[in-house]
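Undergrad: With the sequence up front, the predicted model follows.
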Amino acid sequence: MKTIDVMVVDDSAVVRKVVGAVLESAPGIRLLHAVADPLLAIERMKQAWPDVILLDVEMPRMDGITFLRKIMAERPTPVVICSTLTEKGAETTMAALAAGAVSIITKPKLGLKDFLSESADELIAAVRAASHANVRRLAARAAPAPVAAKLTADAVLAAAPETRALLRTTERVVAIGTSTGGTLALEEVLTALPRVTPGIVIVQHMPEKFTAAFADRLNGLCQIEVREARHGDRVLPGRALIAPGGKHMLLRRDGANYHVDVIDGPLVNRHRPSVDVLFRSVARHAGANALGIIMTGMGDDGAAGLLEMRKAGARTVAQDEDSCVVYGMPKEAVKRGGVEKSVPLKAIDREILQQLGVR
């Protein structure tokens, strides 16, 4: 296995020291450079180019987003944003994701050294995931075994009896799950949808606070309403609800209407929100009234849930390998038999409308 060379660009000496030590301790990862700002990074990259860049967004001399755009224009490279967990930081990070960053790692303002040490597994997983990303796809669209225990959706919601069948209703639901590369992929899909689109529920793996900024950004671009889900929200035509970071989102049926529950719970497949949790709830409460879509992402979250949806009578679609930034989640869903058909990213909006009888 090829060694992953990583460069850390952060004006905090503590971050550079602690992150560097975490990376150096991980098998198959090497700290190539650790520098205080993008201008120093550019000089170092003339000597040796990294496979992955860990990048702060607020730095002196040149901000992280300007540097990111420069990299993506000149030589697309996987970039993981290391951002402060604040509302302002969330807005800035949305701009970074739109510019082609692969994913986000959050850092607090206080207790930084202890936090980074405790989040070593997450940091290493983000670097490994980024190293597999088809970053040229991100650039084109832009304006190894984990250590922790891996829980299934059983930890949040028990599986429904297989014999249970649901009556069809006039209300339709689209459930979408995605991770690495999903922010730009979702933007492409959702901006193509008209106001008459069936109600949509989405899990995008993203930290707390960032999902609200992400939803607000999409809401300003789309014909449909897009917002971060609140407990009890109604799933309505022309509305997309995005699960809040740090919470699970489940679909609930009340008569012929659908609502979402936003709840606490353990990490499932090492994620909260988890695609498997959402998909299981959709299988249980919507069945054949639903369409399940699994898109670009690392790992297997959503594969088991999509199979449950298919067994419950739902239509199921995966983003195809050629259009994925990381063909992990869709690949596993196909492997397990949960996918009826795989389509390019540009065709997913048509699937949403055709499968559910909108046109």
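TA: Okay, I see it. Numbers count the residues shown, from 1 in each chain.

Undergrad: all contacts plus neighbour counts: C-alpha atoms, from now on.
TA: Will do.

Undergrad: Thought Lys346 was touching Asp322, still the case?
TA: No: using C-alpha atoms under 8 Å, Asp322 makes no contact with Lys346, being 11.3 Å away.

Undergrad: this is the comparison structure:
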Amino acid sequence: MKLRVLVVDDSGFFRRRIRTMLDADPTLEVIGEAGNGREAIEQTLRLKPDVVTMDIEMPEMDGIAAVKEIMRRRPTPILMFSSLTYEGAQATLDALDAGAVDFLPKRFADISGDTDQVQRQLQRRIHEVSGQAGRAGRLRQSEAPGRDTVTPEPRANVARAPAEITPPRPSAVVRSGRYGLVVIGTSTGGPVALQKVLTQLPANYPLPVLLIQHMPESFTRAFAERLNELCQIQVKEAEDGDSLIPGRALLAPGGRHTGVEHKGGRLSVRIFEAEPGQFYKPSVDIAFNDAARACPGKVLAVVLTGMGADGCEGARLLKQTGSSVWSQDEATSVIYGMPGAVAKAGLTDRVLPLESVGAELARLR
């Protein structure tokens, strides 16, 4: 059975190009088009698509408002198209908060050309998000009844209900002073997941944190600034040579790799260019491998929601050097690819629901 796709964009040219690229896949069918958010809502309710592709800036009703309404009335996997600007990054993060599953950069040169790589990427992403059936939206609604989206309170007003903690395995009981570094890797669903985890950490958190989120270069600064506003700990986009210090989380910049090194008695990050052919930039595997070598036996790695298996090989080296690995459970993952790969390989010490990850990290001393 074909996946049924609704294409939403105020540009007729972009709608036609997206339709052409999707029509090239015999397993996909474009069942309708919409030119603004209101039309998107109407057609989603009427046509019941499996996936919606959604522009952000549109007349009458923008994409963010449309995502909120669709998640309220008929949760559906939504793939956003976003401009690669700072403002576009902020709007895309708002759309992900509202319930969209993932996003793709909207480059005129890519869409207007005959680039097979762009076509394959779009087709693959449609298939990857199709199975989520509005999971992101449903999770938000279940966590906050009566609200369309969940937006954490600013750092000065953070109020949290006690999370339900899953009992730890005997081998996973935290020992005082065991860890020297927390590294969190994630992809699809990660922006919202990281907000939920990091807002539970106190300002005086005793460990340094390194965040690896698959995200374009132009997005990571905006995301780090958003996290810094929401969290009690400090969050900043990592720069080459930045020290990994307690109470601060460094977010790996997009488009390059971020590693860890131990020099002069301190841990710091190194930022370096990716080699040709490396798909994930930044890479969770590379960060995990570096952390395992720089801080052997003292790393706590956490693998959250995301497509693919990035982080699995790095988790293997971490385990071989005596460090610990936690992973998010399937029920609360937007996409269970990355945490699922680690769990299936037998590399995870604990499998936790998202609402428990932050609470358990906060217990570390």
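TA: Nice, I can see it. What you see is a predicted model, and the numbers here were worked out from it, not measured in a lab.

Undergrad: Superposed, what's their TM-score?
TA: With the length set by TM-score structural alignment, normalised by the length of structure 1, the two chains reach a TM-score of 0.87; 331 aligned residues with a C-alpha RMSD of 2.1 Å.

Undergrad: right, and Pro78 of structure 1 touches Ala130 too?
TA: Yes: the pair Pro78 of structure 1 / Ala130 is scored as a contact, 5.6 Å apart, by C-alpha under 8 Å.

Undergrad: Please enumerate the shared neighbours of these two.
TA: Val52, Val102 (C-alpha atoms under 8 Å, 6 or more residues apart in numbering).

Undergrad: show me what contacts Ala362 of structure 2?
TA: Shown in contact with Ala362 of structure 2 (C-alpha under 8 Å, 6+ apart): Gln200, Leu201, Pro202, Tyr205.

Undergrad: okay if I get these as TSV plus distance to Gly113 of structure 2?
TA: Formatted as TSV, the contacts of Ala362 of structure 2 follow (distance: C-alpha to C-alpha, whole Å):
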residue	distance to Gly113 of structure 2
Gln200	45
Leu201	46
Pro202	48
Tyr205	49
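
Undergrad: Taking the residues you listed, please make a ChimeraX selection of just the buried ones.
TA: Entered in ChimeraX, the line below selects the buried ones among the contacts of Ala362 of structure 2, by 16 or more other C-alpha atoms under 10 Å:
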select :200,201,205
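
Undergrad: Just give me the match in structure 1 for Ser218 of structure 2.
TA: When structure 1 is aligned by TM-score structural alignment, Ser218 of structure 2 is paired with Lys209.

Undergrad: Any idea how many residues pack against its match?
TA: 19 (other C-alpha atoms under 10 Å).

Undergrad: gap between it and Ala96 of structure 1?
TA: Computed with C-alpha to C-alpha, to the nearest Å, the distance linking Lys209 of structure 1 and Ala96 of structure 1 is 15 Å.

Undergrad: and what of Ala347 of structure 1?
TA: 26 Å.

Undergrad: So between those two, which is more surrounded?
TA: The residue with more neighbours, out of Ala347 of structure 1 and Ala96, is Ala96; 26 against 12, by other C-alpha under 10 Å.

Undergrad: helices or strands next to the strand or helix carrying the more buried one in the packing?
TA: Ala96 of structure 1 belongs to helix 87-98 when assigned by DSSP states H and E. Counting contacts by 3 or more C-alpha pairs under 8 Å, 6 or more residues apart in numbering; DSSP states H and E, helix 87-98 of structure 1 is packed against helix 64-74, strand 79-84, helix 182-190, helix 210-221.

Undergrad: So which of these is nearest Asp264 of structure 1?
TA: Nearest to Asp264 of structure 1, of all these, is helix 210-221, at 15.8 Å by C-alpha to C-alpha.
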